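Asks: Structure for the following, please:
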Amino acid sequence: MAKQLDYNTMREIFTRFRNSEPEPKGELEHVNVYTLVVAVALSAQATDAGVNKATRKLFEIADTPEKMLALGEEGVTEHIKTIGLFRQKAKNVIKLSRILVDEFGGQVPNSRAALQSLPGVGRKTANVVLNMWWHYPAQAVDTHIFRVGNRTGIAPGKTVDVVERAIEDNVPVDFQLHAHHWLILHGRYICVARKPKCGACLIKDLCPFEEKTI
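Replies: Now for the predicted structure:
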């Protein structure tokens, strides 16, 4: 685990990220905030590409909690059976849809606590929704961000909560909105787990990672 980088280095790193990708986007397909919640909940222990493949037809026929309830658990299961843990996820989609209808008038709430009250929605999922839909500078720490944060010194920490706080505390505020997307994309395509592509890295001269590849 690298030491926390200093402020000037952090500014330079995120300036490079922003210059390369001024408006980074999440890769989960959705048509409204409800389908975003469902897609992010389904993405746990699954790839975005796999979730997108499964949800395209699902969201064509069920893009509201009411329509999802009408489809039923078995109907949801049929659409998402290519995704890991699909049976439990189908149960959660139906349960969260019922709660949205019964307790929130069919609307997705925009507080972290309310989002986390939904089955299958943890802090990471809530933060993704708050960031992507309501443009709140929430930091959703997944395996990519955890790895990048620790390798680079951008956000070192032994737990996801510590890494989340390190991003909030140390990334300059003008980069906070897109920070988690830049870090996810960097971890997904460049700073990969086994053989990081250091030769193609925008920040290789600023990164203290000792096991850099050529």
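Asks: contacts and neighbour counts: CA atoms only from here.
Replies: Will do.
Asks: How many residues are close by residue 169?
Replies: Here the number of neighbours of residue 169 (other CA atoms under 10 Å) works out to 12.
Asks: Tell me which helix or strand it sits in.
Replies: helix 160-170 (DSSP states H and E).
Asks: What of residue 179?
Replies: helix 176-189.
Asks: Buried ones in that helix, by neighbour count?
Replies: For helix 176-189, a neighbour-count test (16 or more other CA atoms under 10 Å) marks 176-188 as buried.
Asks: From the contact counts, what lies against the lengthiest helix in the chain?
Replies: Secondary structure of the chain per DSSP state H: the longest helix is helix 86-104. Secondary-structure packing of helix 86-104 (3 or more CA pairs under 8 Å, 6 or more residues apart in numbering; DSSP states H and E): helix 33-42, helix 65-80.
Asks: just checking, what packs against the first one?
Replies: By that I understand helix 33-42. helix 48-61, helix 86-104, helix 123-134.
Asks: Switch those helices over to CSV; also include distance to residue 167 and mean neighbour count.
Replies: Listed next are the helices and strands packed on helix 33-42 as CSV, based on distance: least, CA to CA, whole Å; neighbours: other CA atoms under 10 Å:
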stretch, distance to residue 167, mean neighbour count
helix 48-61, 23, 17
helix 86-104, 29, 19
helix 123-134, 13, 21
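Asks: and residue 168, which of those is closest to it?
Replies: helix 123-134 (12.4 Å; CA to CA).
Asks: For the closest one, name the packing helices and strands.
Replies: Using 3+ CA pairs under 8 Å, 6+ apart, helix 123-134 is in contact with helix 33-42, helix 112-116.
Asks: between the longest one and helix 48-61, how many degrees?
Replies: For the pair helix 33-42 and helix 48-61, the angle between their directions (axes from the mean of the first three to the mean of the last three CA atoms, to 10 degrees) equals 140 degrees.
Asks: May I see the buried residues of helix 33-42?
Replies: In helix 33-42, counting by 16+ other CA under 10 Å, buried: 33, 34, 35, 36, 37, 38, 39, 40, 41, 42.
Asks: now, which of these sits nearest residue 88?
Replies: residue 42 (9.9 Å).
Asks: Second chain to compare with the first, below:
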Amino acid sequence: MPIIDPLTYLKSVLAKDFEAKTHLHRRHEEEPHSLVITISRDYGALGELIAEKLSHSLGIPVYDQEILDRVAKNAKTEKYHFEPHDEQSSAGLSAFLYSLISGNPATLNDYRRHLCNVVDELSRNNCIIMGRGAHLILSGKPIFRVRVVGSKVVCAHRIAEEFDIPLQKAEHKVFEINNKRHKAVVDLYSDRIEHCSLEFAKNFDLVLNTDHIPAEGASAVILLAMREAGLFKEIPLCKA
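Replies: The predicted model follows:
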């Protein structure tokens, strides 16, 4: 009996599932929902690679660094005004220094307001949104919220190999960036959402530990979970 690749099989099942249900869905008068996936990830847990695999399978774009560009455009300002509040900014660079340089400081509330507008706008079309608390911004919408985690040791080994740096330095980098991402979310949303911590599992539809699962397998697990959640009634998979 020939061995079938699990991901290939899963894709074929989901594609058939879409084809079987599309004609039924078209009978409804309401507009179909966009397919939106938010991915919150630990540093080194393969989140970006998983997003890339999902993007290829579903034929939808991934938004990460582009989000800050859109926030700046939305606010009609330069993106460096908002970088101190973004999860990817340097941990040692403060908003105070930016205000001295630019003369036009952006407050946390400014950033949050424009970020929410940008994320809401992106969610009107099929897409994958990386980080920035998008799972909280869109919590009232029919989206799929994924949290990708990994142990500090495994994530550090991946980072050390990727950047060819000592393991101890990689461990520090993992710890620092994870703390920065967590703090960015708490600072942005704690005054509005009681349990906004990235460790609060109930804020996600699926929490996936990738210590022993490669990105390809993790994307397959996510696709299957999304199918069970009923999110493949509108969106077909790419058949490539």
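Asks: Could you get me the TM-score between them?
Replies: Laid over one another, the chains give 0.26 as their TM-score (TM-score structural alignment, normalised by the length of the first structure), with 99 aligned residues with a CA RMSD of 6.0 Å.
Asks: The helix holding residue 179 of the first structure packs against which elements?
Replies: helix 143-152.
Asks: Run the angle between the helix it packs on and helix 160-170 for me.
Replies: Going by the same axes, to 10 degrees, helix 143-152 of the first structure makes 60 degrees with helix 160-170.
Asks: which helices and strands sit right next to helix 143-152 of the first structure?
Replies: helix 160-170, helix 176-189.
Asks: So which of those helices is nearest residue 78 of the first structure?
Replies: The nearest among these, by CA to CA, is helix 176-189 at 28.7 Å.
Asks: which residues in the second structure form helices?
Replies: Counting by DSSP H, the helices of the second structure are 6-25, 47-58, 66-75, 95-102, 108-122, 134-137, 152-163, 167-189, 215-228.
Asks: and the first one, which residues are buried?
Replies: Residues of helix 6-25 of the second structure classed as buried by neighbour count (16+ other CA under 10 Å): 7, 10, 11, 14, 15, 18, 19, 22.
Asks: Tell me what angle that helix forms with helix 215-228.
Replies: 30 degrees.
Asks: Which other helices and strands does helix 6-25 of the second structure contact?
Replies: Helix 6-25 of the second structure packs on helix 215-228, going by 3+ CA pairs under 8 Å, 6+ apart.
Asks: that older thread, so which of the helices and strands packed on helix 143-152 of the first structure gets nearest residue 130 of the first structure?
Replies: Among these, helix 176-189 sits nearest to residue 130 of the first structure (CA to CA), with 10.4 Å.
Asks: residue contacts, residue 51 of the second structure?
Replies: For residue 51 of the second structure, the contact set (CA atoms under 8 Å, 6 or more residues apart in numbering) comprises 39, 62, 128, 219.
Asks: which of these sit farthest apart?
Replies: Longest span within the contacts of residue 51 of the second structure, CA to CA: 62 and 219, 14.0 Å.
Asks: What separation do you get for residue 54 of the second structure and residue 129 of the second structure?
Replies: Using CA to CA, to the nearest Å, residue 54 of the second structure is found at 12 Å from residue 129 of the second structure.
Asks: Over to residue 21 of the second structure?
Replies: In terms of CA to CA, residue 21 of the second structure sits 26 Å off from residue 129 of the second structure.
Asks: before we move on, what about residue 17 of the second structure?
Replies: 25 Å.
Asks: re earlier: need the helices and strands packed on helix 86-104 of the first structure in JSON lines with distance to residue 90 of the first structure, can you?
Replies: As requested, these are exported to JSON lines (distance: least, CA to CA, whole Å):
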{"stretch": "helix 33-42", "distance to residue 90 of the first structure": "9"}
{"stretch": "helix 65-80", "distance to residue 90 of the first structure": "5"}
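Asks: which one of the helices and strands packed on helix 123-134 of the first structure lies closest to residue 86 of the first structure?
Replies: helix 33-42 (8.1 Å).
Asks: Measure how that closest one sits relative to helix 123-134, angle-wise.
Replies: 150 degrees.
Asks: got the angle for helix 33-42 of the first structure vs helix 65-80?
Replies: Using the same axes, to 10 degrees: helix 33-42 of the first structure against helix 65-80 is 30 degrees.
Asks: Measure how helix 33-42 of the first structure sits relative to helix 86-104, angle-wise.
Replies: Using the same axes, to 10 degrees: helix 33-42 of the first structure against helix 86-104 is 140 degrees.
Asks: about what we covered before: kindly reformat the buried residues of helix 176-189 of the first structure as a markdown table and extend each row with distance to residue 61 of the first structure.
Replies: Shown next, in a markdown table, are the buried residues of helix 176-189 of the first structure (distance: CA to CA, whole Å):
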| residue | distance to residue 61 of the first structure |
| --- | --- |
| 176 | 35 |
| 177 | 32 |
| 178 | 31 |
| 179 | 33 |
| 180 | 31 |
| 181 | 29 |
| 182 | 32 |
| 183 | 33 |
| 184 | 30 |
| 185 | 30 |
| 186 | 34 |
| 187 | 33 |
| 188 | 31 |
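Asks: List the contacts of the nearest residue to residue 76 of the first structure once chain neighbours are set aside.
Replies: In space, and not counting its chain neighbours, residue 76 of the first structure is closest to residue 90: 5.7 Å by CA to CA, 6 or more residues apart in numbering. Listed by CA under 8 Å, 6+ apart, the contact set of residue 90 of the first structure reads 73, 74, 76, 77, 80.
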